[in-house]
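> Provide a 3D model corresponding to the input given below.
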Amino acid sequence: MTAHPLILAARRTAVAPRGGAFRALQADELAAPVIEALLLDSGVERASVDHVIFGNALYGGGNPARLAALRAGLPDCVPALTLDTQCCSGLDAILMASHLVRSGAARCVIAGGMESYSRAPIRMHRPATSKEEPVAYDRPSFAPFPERDPDLTVAAADLAAELQISRRAQADYAVQSHAKALATRKQAPGLAELVILPVAPLEQDAFARSLTQATALRAPILAGDRGTGVSVATVAVEADAAAAVLVVAEGFAQELSSSTSLPAPPVILDGVSRGGPPEDTARVPIDAMRTLLAAHDKKPEDFACLELMEAYAVQAMATAAAMGWPEDSINRSGGALGRGHPIGASGAILAVRLVQELQHEVDGAQGLCSIAAAGGLGTALAFMR
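Coordinates of the predicted model:
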């Protein structure tokens, strides 16, 4: 019998810009308290966890998921896996957890993403001969063909030029993202999903500000021209954070004697990972979402709330327009433009946010989150309250 994956708990740290409140913490030090909070919320014993899966994009090796699991006090026998699909990593980890549970290979999996931009290692290419020097690099290649591996900001500017999405429209979108985040902060200063770290007690996402269109339009242009270019204000800032969910089989949830933090655990309906042209990463999630909707005979209006990644304003705008999503259902509490982009954790943050948004909906309401990643990857995941 197929096991139905449920999300028994969903937690995250606040998001802090690179060099901010979490500047001294390694990625696993951010993730371990999130794991502990999931177990406390759900009443699940540490020994009942079958697997830990975390996405991470900036570390040069090792297995930070295993470090986080051990730091959180999970038994040595619990395996842990770190995966890297760049920005999709956190959401892909949750999708992988749902596959394990659905297949019956596991009954209880902790899955999410972690990233410390502040503490990420300095990366260098090893010299080929003793006469050469190591060469530092900021990012690896995302495609083996240079002409198909553009700088992501340049690619975003090219997309804006192609679709004629003006710099002013992008600025307006960024202003709205910050405004939503600030409004949420005012209404609920301490979001229910946040884990407060004793060593760095940040009680809210730190970056959101009272951004105006005039200020956004004065921001330096990073790529493109004055008409449709991408600016500092319309690109999500580098950030540190961790986020995760506790994915369990329906039977496992029924066996728990203690109550959970979620009054009606959301069901993971399905998820899709897709590949597309590496030079046109921004539009790959459109294909992922269309594939997911077609598989379940769904329409955009069937989803009450959506969490779309805002690595670039133009990326989110192009995705929303192509799918025909209603504006009032997208990123109700703001997105990455007003929060920050902790690469490997960003997809998991979308999932945690979606779980929280669904708590404000009626039973049976559905939500969807989606993200793109360098190299032409896109992932979409659908939940139901």
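
> every contact and neighbour count from this point should use C-alpha atoms.
OK.

> now the terminal residues of stretch 299-307, how far apart.
For stretch 299-307, the first and last residues are 16 Å from each other (Cα to Cα, to the nearest Å).

> one more: stretch 248-260?
12 Å.

> buried residues in it?
Neighbour-count burial for stretch 248-260, counted by 16 or more other Cα atoms under 10 Å, picks out 248-250, 253, 260.

> and this one, so I can compare the two:
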Amino acid sequence: MKHAVIVEAKRTAIGKKDGILRTLHPHELAAPLLKYLAHGIEDKIDDVILGNVVGPGGNVARLSVLEAGLPLSVPGMTLDRQCSSGIESIRLACHFVQAGAGKFYIAGGVESASTSPYPSRAKFSTVRIGDPDMGVAAEYVAQKYQINRERQDEYALLSYQRSRKAYDEGIYEQEILPFGQFTRDEELLRERKMEKLLKRATPTFIKEKGTVTAANSCGIHDGGCAVLVMEENVANELGLQPVLRFKDSQVSGVHPFYPGIAPVKAIRELLQRNDLEIDDIDLIEINEAFSSKIVACAQELGISYEKLNVHGGALTIGHPYGASGSILVTRLFYETQRRKHVKFVLAAIGSAGGIGVALLFEVAQ
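Sure thing, here's the model as predicted:
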């Protein structure tokens, strides 16, 4: 079997809905990323795979390819697995390389909630089962796994502090591809008294005895992220440095009422198949859609916060649905280069409908 490796990764700055990126459509957000990642190997790209959830429909990836000025021979494919779309795109590209279907892929996701033509969300589940909004589902996770508000707020504050520190130390600058005036995440441009916000916030989704608030939940955002996936021998021949070597992946389903806990099932199955324990994983990124989800996943899997979302995440910088999974992988791409003695890293996300996706990588350096 051939080895798929990630040799480059970049994301845009993230803007809140109707914020700094409000005039940019998905293909306009994605195009600079594609142009950057394909530089010098434009005619070698086998395909571009992008996740997108609330965009205008059609093939956003193909439109992005054309906007970026890549060769007409590069096709482009768009997929929607809700919030798992960006990570699923990378998963698919890695498996394509493993199978010998191609050698060069750009994969990730993009989202523009600001320009979305849809006034309401798609259905996540059937009437027979029930179709709660994601915020209500976050409350269901908190109730089922006994995650009180204090624990949620504590994690939200930790995430915020980590994100601010990463921002102040220039760590996020490594991830971001500047284009135009868009060089920094919008939410981090504002000073926020997070402790006060957490105390003042009232339950948003279930008023009576609710624990999920606007302060311990992510917002709605715009942004894009993509990585360059290659066959390892080819990368070495071209003098490109593999950073993450794809090892395995898992997609799992749970009850649609509990999408936040879906990463647990996917991670457990992935570790079992690879004869690994959670302690064998050196760094873990799980999307921070809601604090209740992260606390529950950490509790059920026995994950130490010391190696989980070490530079914060969506609770602070935002959650551009289709891009968020690829942002997790990009965060691992850069963090493994800053650390020594890191062997295995893992990215996972839970999404609407009760789907969990997990990707396992070896550090290739």
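
> about what we covered before: which one among the buried residues of stretch 248-260 of the first structure gets closest to residue 11 of the first structure?
residue 260 (12.9 Å; Cα to Cα).

> how about the nearest residue to residue 172 of the second structure, chain neighbours excluded?
Spatially, and ignoring its direct neighbours in sequence, residue 172 of the second structure is nearest to residue 166 (6.2 Å; Cα to Cα, 6 or more residues apart in numbering).

> run a quick neighbour tally on the equivalent of the one you found over in the first structure.
Counting by TM-score structural alignment, residue 166 of the second structure lines up with residue 184 in the first structure. Per other Cα atoms under 10 Å, the neighbour tally for residue 184 of the first structure reads 16.

> tell me the secondary structure of the alignment partner in the first structure of residue 285 of the second structure, please.
Alignment note: residue 285 of the second structure maps to residue 307 in the first structure; criterion TM-score structural alignment. Secondary structure state of residue 307 of the first structure, per DSSP: H, G, I helix; E, B strand; the rest coil, is strand.

> does residue 307 of the first structure touch residue 381 like I think?
No: using Cα atoms under 8 Å, residue 307 of the first structure is not in contact with residue 381; the gap is 10.0 Å.

> shared neighbours of these two, anything?
Shared contacts of residue 307 of the first structure and residue 381, defined by Cα atoms under 8 Å, 6 or more residues apart in numbering, comprise 368-370.

> got JSON lines for those residues, with secondary structure too?
Below are those laid out as JSON lines (three-state DSSP):
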{"residue": "368", "secondary structure": "strand"}
{"residue": "369", "secondary structure": "strand"}
{"residue": "370", "secondary structure": "strand"}
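
> with distance to residue 83 of the first structure and neighbour count added, can I get the residues you listed in TSV?
Listed next are these as TSV, based on distance: Cα to Cα, whole Å; neighbours: other Cα atoms under 10 Å:
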residue	distance to residue 83 of the first structure	neighbour count
368	22	28
369	19	28
370	18	27
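
> residue 157 of the first structure: which of these is nearest?
Using Cα to Cα, those come closest to residue 157 of the first structure at residue 370, 20.7 Å.

> now which residue in the second structure aligns to that closest one?
With TM-score structural alignment as the criterion, residue 370 of the first structure lines up with residue 348 in the second structure.

> circling back to that earlier point, and the buried residues of stretch 248-260 of the first structure, which two are the farthest apart?
Greatest spatial distance among these (Cα to Cα): 249 and 260, at 14.3 Å.

> since we're on the corresponding residue of the first structure for residue 76 of the second structure, how many residues are nearby?
Structural alignment (TM-score structural alignment) places residue 76 of the second structure against residue 80 in the first structure. Neighbourhood size, residue 80 of the first structure [other Cα under 10 Å]: 22.

> now do stretch 223-232 of the second structure: which range of the first structure does it align onto?
With TM-score structural alignment applied, stretch 223-232 of the second structure matches the range 241-250 in the first structure.

> now do the buried residues in the matching stretch.
Under 16+ other Cα under 10 Å, the buried positions of stretch 241-250 of the first structure are 241-250.

> what does stretch 362-381 of the first structure give?
Those would be 365-381, for stretch 362-381 of the first structure by 16+ other Cα under 10 Å.

> per the alignment, residue 289 of the first structure corresponds to what in the second structure?
Per TM-score structural alignment, residue 289 of the first structure is aligned with residue 267.

> confirm that match sits in a helix?
Yes: counting by three-state DSSP, residue 267 of the second structure is part of a helix.

> check contacts around it.
Per Cα under 8 Å, 6+ apart, neighbours of residue 267 of the second structure: 250, 348, 357-358.

> quick one on the thing from earlier: surely the match of residue 76 of the second structure and residue 66 touch.
Yes: counting by Cα under 8 Å, residue 80 of the first structure touches residue 66, with 4.9 Å between them.

> check contacts around residue 24 of the first structure.
118-119.

> and it, how far from residue 77 of the first structure?
From residue 24 of the first structure to residue 77 of the first structure the distance is 29 Å (Cα to Cα).

> how big's the offset between the helix or strand harbouring residue 234 of the second structure and the first structure?
According to DSSP states H and E, residue 234 of the second structure maps onto helix 232-237. Once fitted to the first structure, helix 232-237 of the second structure is off its aligned match by 1.8 Å on average (mean Cα distance after the TM-score superposition for the first structure).

> spatially central residue in the first structure, please.
residue 347 (1.7 Å; Cα atoms, centre = their mean).

> which position in the second structure aligns with that one?
Residue 347 of the first structure maps onto residue 325 in the second structure, with residues paired by TM-score structural alignment.

> so who does that match touch?
83-88, 108-109, 287, 347-349 are the contacts of residue 325 of the second structure under Cα under 8 Å, 6+ apart.

> closest to residue 321 of the second structure out of those residues?
When the contacts of residue 325 of the second structure are compared against residue 321 of the second structure (criterion: Cα to Cα), the nearest one is residue 83, at 4.8 Å.

> burial of that closest one, as a residue count?
Neighbour tally, residue 83 of the second structure, other Cα under 10 Å: 28.
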